[in-house]
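Chemist: I would like to see how this sequence folds:
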Amino acid sequence: MRVVFGDGTLAQLPVEAERLEMTRILVLSTPEQRDQAGDILAHLGKRAIGSFDRATMHTPVEITEQALAVVRDKVVDGILSVGGGSTIGLGKAIALRTDLPQIAVPTTYAGSEMTPIIGETKDGEKLTQRTRKVLPETTVYDVSLTLSLPPAISATSGMNAIAHAVEALYAEERNPIISLMAEAAIRALADALPMIVAKPDDRDARHQALYGAWLCGIALGSVGMALHHKLCHVLGGSFNLPHAPTHTVVLPHAVAYNAKGAPDAMRRIASALGAEDAAQGLYDLAQRLGAPLSLAGIGMREADIEQAVAQAAARPYPNPRPIEAAALRRLLQNAYSGQRPAGEHA
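Modeler: All right, here's what the predicted structure looks like:
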């Protein structure tokens, strides 16, 4: 993948489109980012043939089918996704089915642009697969596009990114190089996010956060996922909970669950956070950012916990600690109520 990183890099989009021989580009966005899609269309000029602004979180298959109809009707030869994980996920879903080249222009810290992973929702279930077909050919990071990201969304988007790096540290396929990147990513975001919440137009902090998110995405895409991501896929796909807030709430509790099974990872997470305990450090960071701390607060019903436990235990991802239904139930109950996780040695 080619990466263009900096401030004002949108100006390079025509060059990148020409390099990929894109002449009929469809620009993807969510409804909320329609204006940013319009700016992209202006940069691309005659190379853009229109936009599709119905990208939705968790990449529902029915939305992908609507976008594919536009792709066929307009004889599209390239996709440009501007936005976060929802939009980039839609671009991946189109590429999976068509093999069209993609340019990703992230505006959040989701990191999806760096991973060969796609998660799609169908019939109330979110399923993921890993294939290099979905990797964008080019990613253009432009710090200026993140300046308008509200502090609350910046916080949860950044915590979502941290989750990628956290699980890379105890993934089954972990390796020393990715672990170095993951630890650096956590440190960059943990330092930058409080500054962004305090001063959203701080370009240096935004630069540092986008750099951290880039590293987080590479970490997730290079190794694997574990319990935290499985739980979030279940909660998002089956109960339609918002993606980044769900990651924010679940992460400290998933880390507490895995603490004794991955002691080296816990030390590295705590060090990157400047905390004594990994799980508590993550919880305290979310609290400091004013981010949601409970599943109840983002729309989950307590009655759904049992179904979530069953689904997460049915097809678990590799995890450093065995998946035990009773312990999983406690994890979700704690996340539901939003209580601070117990320390590693409690």
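
Chemist: Every contact and neighbour count from this point should use C-alpha atoms.
Modeler: Fine.

Chemist: mind listing the strands for the protein?
Modeler: Using DSSP state E, the strands of the chain run over 2-6, 25-28, 48-52, 78-83, 102-106, 117-122, 125-130, 138-142.

Chemist: Out of the ones you listed, the one nearest residue 149 is which?
Modeler: The closest of those to residue 149 is strand 78-83. By C-alpha to C-alpha, the value is 10.5 Å.

Chemist: picking up where we left off before, quick one, which of the strands of the chain gets closest to residue 327.
Modeler: Closest approach to residue 327 among the strands of the chain (C-alpha to C-alpha): strand 125-130, 22.8 Å.

Chemist: Let me have the strands of the chain in a markdown table, adding mean neighbour count and distance to residue 266 as columns.
Modeler: Listed next are the strands of the chain as a markdown table, based on neighbours: other C-alpha atoms under 10 Å; distance: least, C-alpha to C-alpha, whole Å:
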| stretch | mean neighbour count | distance to residue 266 |
| --- | --- | --- |
| strand 2-6 | 15 | 30 |
| strand 25-28 | 26 | 38 |
| strand 48-52 | 19 | 42 |
| strand 78-83 | 28 | 32 |
| strand 102-106 | 27 | 29 |
| strand 117-122 | 20 | 25 |
| strand 125-130 | 16 | 26 |
| strand 138-142 | 23 | 30 |
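
Chemist: and for comparison, fold this next one:
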Amino acid sequence: MEFVHRTLPQQVYFGAGRAAANLAAEVRQRGASRVMVIASPRERERAERVCARIDVAVWHDDVVQHVPVATAEKARSVAAEHGADLLVSIGGGSTTSLAKAVALTRGMPIVAVPTTYAGSEATDVWGLTEEATKTTGVDSRVLPAAVIYDAELTLSLPVGLSVASGLNGLAHCVDGMWAPRADPINQALGAEGIRALARGLPLIAADPSGIEGRELALYGAYLSAVAFASAGSGLHHKICHVLGGTYELPHAETHATVLPYVLAFNAPAAPEAAGRIAHALGSDSGTAEAAVAALDELRVRLHAPTALRDYGLTEADLPGAVERVLAVVPPSNPRPVTGNNLTALLRAALTGAAPATQLEEI
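Modeler: Below is the predicted model of the structure:
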């Protein structure tokens, strides 16, 4: 074996019911005196409980999906106006992403308190949207210095959104198997992340008030993000960033819908990765077909999102989407991507065609 692996420095706290205490300890350790808390109006009550033991200089609740540049600039101005020396983000991926946008230019540390299974809290990837184009980048300044996981904070997340968010995390694991910097270490983390999410999500669906499934999902989401941050962004994420930024599709649902089609596209050309994915999903077989079938079975069991048309994408949008995705496809993708096979992939995701049928057709 020969590879170069990159591990990101980050403090991780994990414990149900421990968010307020762990946040207070982290703020005290950092000696922060001007804390800016970013939380959407929907998260405000929960955020106030989490922040009960710290002094908050300013609350900011203008959180928008895919982080429009104007939204980022507004948050940056608030941080400057109040002399903030620490950002605390409490919420899902959009909230974490807004904190990252502030840190990108202000250079202040972030303490992320996730309430979904998005995983963005464990990456150094930022994203901003302007004029229907989502731009992403990697910068050490946006990696949260600390992450506080508390499964109790996810109990109010509806099952449907929990499933979509968890499959978004699972997409990080799958994409990391063949992303530009994939290596045996992040592949191992990704496989364990798949196992945790594949166990945790059905438990959440069966018992939304149970802690075990929520903890497994958070654990899996963290592993998925660490694997993704190391491996880089693969074809799946390039597709979803285009669809989200250009057509304003919902983030988690888009990832959950597109994932099986990218797996069906790449798995035959990456048999070792397909085997890891299949076994992590509980299959006795390690074939590409088994990986696709196991993921599809999980999605059916969870009543997961199945068609992009349910979220506003149309057949007329496909040519533009194909053009934008082709411009950012990683050269290292296991299978060559063309206008024709990418159109077929997106059309299948648009209509919700059975992913298994795409193994040979795409």
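
Chemist: ok, back up a step: as JSON lines, the strands of structure 1 with distance to residue 34 of structure 1 would be great.
Modeler: Below are these laid out as JSON lines (distance: least, C-alpha to C-alpha, whole Å):
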{"stretch": "strand 2-6", "distance to residue 34 of structure 1": "23"}
{"stretch": "strand 25-28", "distance to residue 34 of structure 1": "9"}
{"stretch": "strand 48-52", "distance to residue 34 of structure 1": "9"}
{"stretch": "strand 78-83", "distance to residue 34 of structure 1": "9"}
{"stretch": "strand 102-106", "distance to residue 34 of structure 1": "14"}
{"stretch": "strand 117-122", "distance to residue 34 of structure 1": "22"}
{"stretch": "strand 125-130", "distance to residue 34 of structure 1": "26"}
{"stretch": "strand 138-142", "distance to residue 34 of structure 1": "17"}
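
Chemist: For residue 141 of structure 2, see how far away the residue positioned nearest the centre of structure 2 is.
Modeler: The residue lying closest to the centre of structure 2 (C-alpha atoms, centre = their mean) is residue 118, at 3.7 Å. Going from residue 118 of structure 2 to residue 141 of structure 2 by C-alpha to C-alpha, to the nearest Å gives 19 Å.

Chemist: Check residue 344 of structure 2 too.
Modeler: Residue 344 of structure 2 is 38 Å from residue 141 of structure 2, by C-alpha to C-alpha.

Chemist: residues contacting the residue nearest to the centre of structure 2?
Modeler: Neighbour list for residue 118 of structure 2: 92, 93, 165, 166, 168, 169, 221, 252 [criterion: C-alpha atoms under 8 Å, 6 or more residues apart in numbering].

Chemist: That one maps to what in structure 1?
Modeler: Aligned counterpart of residue 118 of structure 2 in structure 1: residue 110 (TM-score structural alignment).

Chemist: just residue 344 of structure 2 next, same as before
Modeler: So residue 344 of structure 2 corresponds to residue 330, using TM-score structural alignment.

Chemist: And for residue 35 of structure 2?
Modeler: Under the alignment (TM-score structural alignment), residue 35 of structure 2 maps onto residue 25 of structure 1.

Chemist: right, and that match touches residue 79 too?
Modeler: Yes - Residue 25 of structure 1 is in contact with residue 79 according to C-alpha atoms under 8 Å; the separation is 5.5 Å.

Chemist: just to revisit the earlier point, return a ChimeraX selection command for the buried portion of the contacts of residue 118 of structure 2.
Modeler: In ChimeraX syntax, the buried subset of the contacts of residue 118 of structure 2 is picked out as below (16 or more other C-alpha atoms under 10 Å):
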select :92,93,165,166,168,169,221,252
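
Chemist: CSV please, covering the contacts of residue 118 of structure 2 and showing distance to residue 328 of structure 2.
Modeler: Formatted as CSV, those follow (distance: C-alpha to C-alpha, whole Å):
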residue, distance to residue 328 of structure 2
92, 26
93, 22
165, 24
166, 25
168, 20
169, 21
221, 25
252, 21
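
Chemist: Of the contacts of residue 118 of structure 2, which belong to helices?
Modeler: Counting by DSSP state H, the part of the contacts of residue 118 of structure 2 found in helices is 93, 165, 166, 168, 169, 221, 252.

Chemist: If anything else comes up later, I'll come back, but that's it for now.
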